[in-house]
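> generate a structure from the sequence data that follows.
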Amino acid sequence: MQIPNEILEYCKQTIGVPSGFSPASGGCINNGGTVKTAQGMFFIKWNDAKRFPNMFTVESKGLGLLAQTKAIKIPEVMSVYEGESYSCLILENIQASLKTSDYNSKLGEGLADIHHHSNETYGLEHTNYIGSLFQYNHPSENWPEFFYHQRIKPQVDLALSNKQLSQADADQFHLLKEKLSQLLPSEKPSLIHGDLWGGNVMTDSQGEPVLIDPAVAYSHREMDIAMTRLFGSFDQEFYDAYHSSYPLVSGFEDRLDLYNLYPVLVHVNLFGGSYRNQAMRIVLKYTK
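Reported below is the predicted structural model:
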């Protein structure tokens, strides 16, 4: 992997001439890695500016919202570039170390602190991204309506148009819409990370937790907790600390799969395959 010339020129103007580059492993959406210059080490992400307009501008805003809470370490945004062919995000480089003994407790307490930051409505002032897909955030005071119209329906419509779901599949989601007001409890909007799986939690040089790659919105905080269990669970100490700081409303276990329907649908649209079957199992569970 090589840094495109357009991005290299931008780096020279902002962080100095790169003298080394180490590609990051594991990313499936963006290109990225660690850049060394005379000014220090930085982490850089880049992508196609035309395919993903404003991707890093809105990610920068999301990181800023999380950082303002001062609850958990968030990488500092050094610079954002929206160019003709490429866009990029230059971040503080996080040097990983061994976790402290209270790492999971601090992560749980910190997430609870983030979730205490609220807003008058669900949503956000702008559209952002979940992976490489648009995440729509038109404000609403009604959580079930927001969940359906801004989270579920756009993904179903996209999957239908790309033939990842059939019309019969899509009809099941219309049935789900009618049940959401009974299934989803009301609670004040919370600032959430929005893409909280294990790959988006790091450890810094002090062994403290760091959150990266958010898809923020003012949403229902149970969305974050549910996603921590989509690809295996976080440590039990994390859940204990979170619950001690900000207890969940009873019945969360019954709602967990429903909340994870959103990221599963995102995976249907990004990767197809067995995720379609997983999505349909979930929707049928709640529409029987």
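> going forward, measure contacts and count neighbours with C-alpha atoms only.
Will do.
> roughly how far apart are residue 143 and residue 154?
For residue 143, the distance to residue 154 (Cα to Cα, to the nearest Å) stands at 16 Å.
> and if you look at residue 178?
17 Å.
> the two: who's more crowded?
Set residue 178 next to residue 154 and count neighbours by other Cα atoms under 10 Å: residue 154 wins out with 18 against 14.
> just to be sure, that one is in a helix?
Yes. Counting by DSSP: H, G, I helix; E, B strand; the rest coil, residue 154 is part of a helix.
> residues contacting it?
With contact taken as Cα atoms under 8 Å, 6 or more residues apart in numbering, residue 154 is in contact with no other residue.
> just residue 240 next, same as before
Applying Cα under 8 Å, 6+ apart, the residues near residue 240 are 105, 108.
> quick one: it from residue 222, how far?
Residue 240 is 15 Å from residue 222, where distance means Cα to Cα.
> for the residue of the chain most remote from its centre, which non-adjacent residue is spatially closest?
In the chain, counting by Cα atoms, centre = their mean, residue 38 sits farthest out from the average C-alpha position, at 32.3 Å. The spatial neighbour of residue 38 that comes closest, neighbours along the chain excluded (Cα to Cα, 6 or more residues apart in numbering), is residue 16 at 6.5 Å.
> alongside the first, I'd like the structure of this one:
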Amino acid sequence: MEEMLKQELGTSVLKRTRMGGGGCISEGVAYETDEGLVFVKMNRESEARKMFDGEFASLVALYKADEVRVPKPIKVLTNPEGGAILVMEYLDMRNLSSYSAVLGQQLARLHQQNAEIGQRILKEQQSIHRDSDLNYVDKFGFDVETCCGYIPQNNAWTDSWVQFYAQKIEEQIQRLESEYRDKGARELWSQILPSMPKLFDGLDIQPALLHGDLWAGNVGQLSDRPVIFDPCSFYGHAEFDLGIANMFGGFNSAFFNNYFNVLPKQPGYETRLQLYLLFHKLNHWNHFGSSYRGSSMGILKHLVKELQKR
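The predicted model follows:
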């Protein structure tokens, strides 16, 4: 594997360092090369190439947006020993602490960037001076499937956010029915789905480029700025990223205050936050088992009650 990696990177030096990392899904190793340090993620599962292709595309989109620092993606390779490899820039990170407020502000700017591009294009339609590099995304989805954990997400482009998000929940529930033969989530979801549009009354939701899995374990900082990594991006409602940000803690009040200074809370935010937490609870149930059943069912029951009031 290392000989193939050496050839693909075009480097005469490929030396493992003591630095590395990884999580519950993939292993990570840092290597010295002719061009400096790179970080290599490895996964030997049969679907690893799809997972890494999605992460690569996510990193490319976030890197181009240039609002929040991410590792620069380099290559995705099929591992001759099985699975796949994702190569990216190595960043010497530590846990997020002093840059929480900055991250909140930068994340909000990322989330509003596409809408601002749309406004600029609208203005330039009335002007003879136009910026041909502007690219507004007017649908919800992404060009490729991305994996939240190891579960792929169907990111087919959709005109309606409500429809797109409902499909994300539907996929999770279908998986629960298949893997666990559990009908409880389906029974409650069937009560929520017809009334779900009520949670978005009065909102003008424009597609925002999202990280997709923004929990505290996927953020860090350099000496001068925050960093986000391990994305599973798509274009969706900006509030979606705040769902899992509220799930495990790790983001302090400075993060949220600075985020909402840029993008103020909209009416009904707290209930929609539960709706977005639901995806991640179901996703964790599918990944890690029935220890997440109780909290998933609790959110579903809460949403049923909230919608009955409307």
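> count of neighbours near residue 1 of the second structure?
Residue 1 of the second structure, neighbours per other Cα under 10 Å, totals 11.
> relative to residue 83 of the second structure, how far out is it?
11 Å.
> same question for residue 216 of the second structure.
Counting by Cα to Cα - residue 216 of the second structure and residue 83 of the second structure are separated by 27 Å.
> what's the answer for residue 4 of the second structure, then?
In terms of Cα to Cα, residue 4 of the second structure sits 14 Å off from residue 83 of the second structure.
> also residue 28 of the second structure?
14 Å.
> what of residue 93 of the second structure?
On the measure of Cα to Cα, residue 93 of the second structure and residue 83 of the second structure end up 27 Å apart.
> show me which of those two is the more surrounded one.
residue 83 (18 against 14).
> what does the more buried one correspond to in the first structure?
Mapped onto the first structure by TM-score structural alignment, residue 83 of the second structure lines up with residue 86.
> which residues does that match contact?
6-7, 46-50.
> that older thread, identify the contacts common to residue 28 and residue 83 of the second structure.
Common neighbours of residue 28 of the second structure and residue 83 (Cα under 8 Å, 6+ apart) are residue 42.
> ok, residue 89 of the second structure - contacts?
37-39, 71-74.
> in strands, which of these appear?
37-39, 73-74 (DSSP state E).
> just the buried ones from those, in ChimeraX syntax?
Provided next is the ChimeraX selection string for whichever of these are buried by 16 or more other Cα atoms under 10 Å:
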select :37,38,39,73,74
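> now the ones in strands among the contacts of residue 89 of the second structure as TSV including distance to residue 24 of the second structure?
Formatted as TSV, those follow (distance: Cα to Cα, whole Å):
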residue	distance to residue 24 of the second structure
37	23
38	21
39	17
73	21
74	23
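> out of the ones in strands among the contacts of residue 89 of the second structure, who's nearest residue 244 of the second structure?
residue 73 (24.0 Å; Cα to Cα).
> which residue is the nearest non-sequential neighbour of the aligned partner of that closest one in the first structure?
In the first structure, residue 73 of the second structure lines up with residue 77, judged by TM-score structural alignment. Closest residue to residue 77 of the first structure apart from its sequence neighbours, by Cα to Cα, 6+ apart: residue 91 at 4.7 Å.
> helix or strand right after the host helix or strand of the one you found?
Residue 91 of the first structure is part of strand 86-92 when elements are defined by DSSP states H and E. Later in the chain than strand 86-92 of the first structure, the nearest helix or strand by DSSP H and E is helix 103-115.
> distance between that following helix and the chain's centre?
Relative to its chain's centre, helix 103-115 of the first structure lies at 16 Å (Cα atoms, centre = their mean, to the nearest Å).
> what's the neighbour count on whatever residue of the second structure lines up with residue 270 of the first structure?
In the second structure, the residue matched to residue 270 of the first structure (TM-score structural alignment) is residue 287. The number of residues packed near residue 287 of the second structure is 15, by other Cα under 10 Å.
> and residue 287 of the second structure, which of the three is it?
helix.
> okay, helices next: where are they in the stretch 101-250 of the second structure?
Taking DSSP state H, counting those that start in this stretch as the test, the helices found in the stretch 101-250 of the second structure are 161-180, 184-192, 240-245.
> dump these into JSON lines; add distance to residue 232 of the second structure as well.
Formatted as JSON lines, these follow (distance: least, Cα to Cα, whole Å):
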{"stretch": "helix 161-180", "distance to residue 232 of the second structure": "13"}
{"stretch": "helix 184-192", "distance to residue 232 of the second structure": "24"}
{"stretch": "helix 240-245", "distance to residue 232 of the second structure": "11"}
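> trace residue 192 of the second structure over to the first structure, please.
Aligned partner of residue 192 of the second structure by TM-score structural alignment: residue 176.
> ok, now which ones touch its match?
So residue 176 of the first structure contacts 283, 286-287 (Cα under 8 Å, 6+ apart).
> and residue 20 of the second structure, by the same measure?
28-30, 39.
> so the closest residue in space to it that isn't next to it in sequence, which of the three states?
The shortest distance from residue 20 of the second structure to any residue other than its chain neighbours is 4.4 Å, reached at residue 29 (Cα to Cα, 6+ apart). Here residue 29 of the second structure is strand, with the state taken from three-state DSSP.
> please say which position in the first structure residue 29 of the second structure maps to.
Per TM-score structural alignment, residue 29 of the second structure is aligned with residue 33.
> tally up the residues packed near residue 106 of the second structure, please.
Neighbours of residue 106 of the second structure using other Cα under 10 Å come to 21.
> whoops, I mixed them up, residue 159 of the second structure
By other Cα under 10 Å, neighbour count at residue 159 of the second structure equals 12.
> next up, the contacts around it.
Here residue 159 of the second structure is in contact with 138-140 (Cα under 8 Å, 6+ apart).
> same list (these) but as JSON lines, adding neighbour count and distance to residue 100 of the second structure.
Listed next are these as JSON lines, based on neighbours: other Cα atoms under 10 Å; distance: Cα to Cα, whole Å:
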{"residue": "138", "neighbour count": "16", "distance to residue 100 of the second structure": "30"}
{"residue": "139", "neighbour count": "18", "distance to residue 100 of the second structure": "30"}
{"residue": "140", "neighbour count": "25", "distance to residue 100 of the second structure": "28"}
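> keep only the residues you listed that stay in contact in the first structure.
Of the contacts of residue 159 of the second structure, the ones still in contact in the first structure (both residues aligned by TM-score structural alignment, their matches' Cα atoms under 8 Å) are 138-140.
> returning to what we had before: any idea how far the residue nearest to residue 77 of the first structure lies from residue 246 of the first structure?
31 Å.
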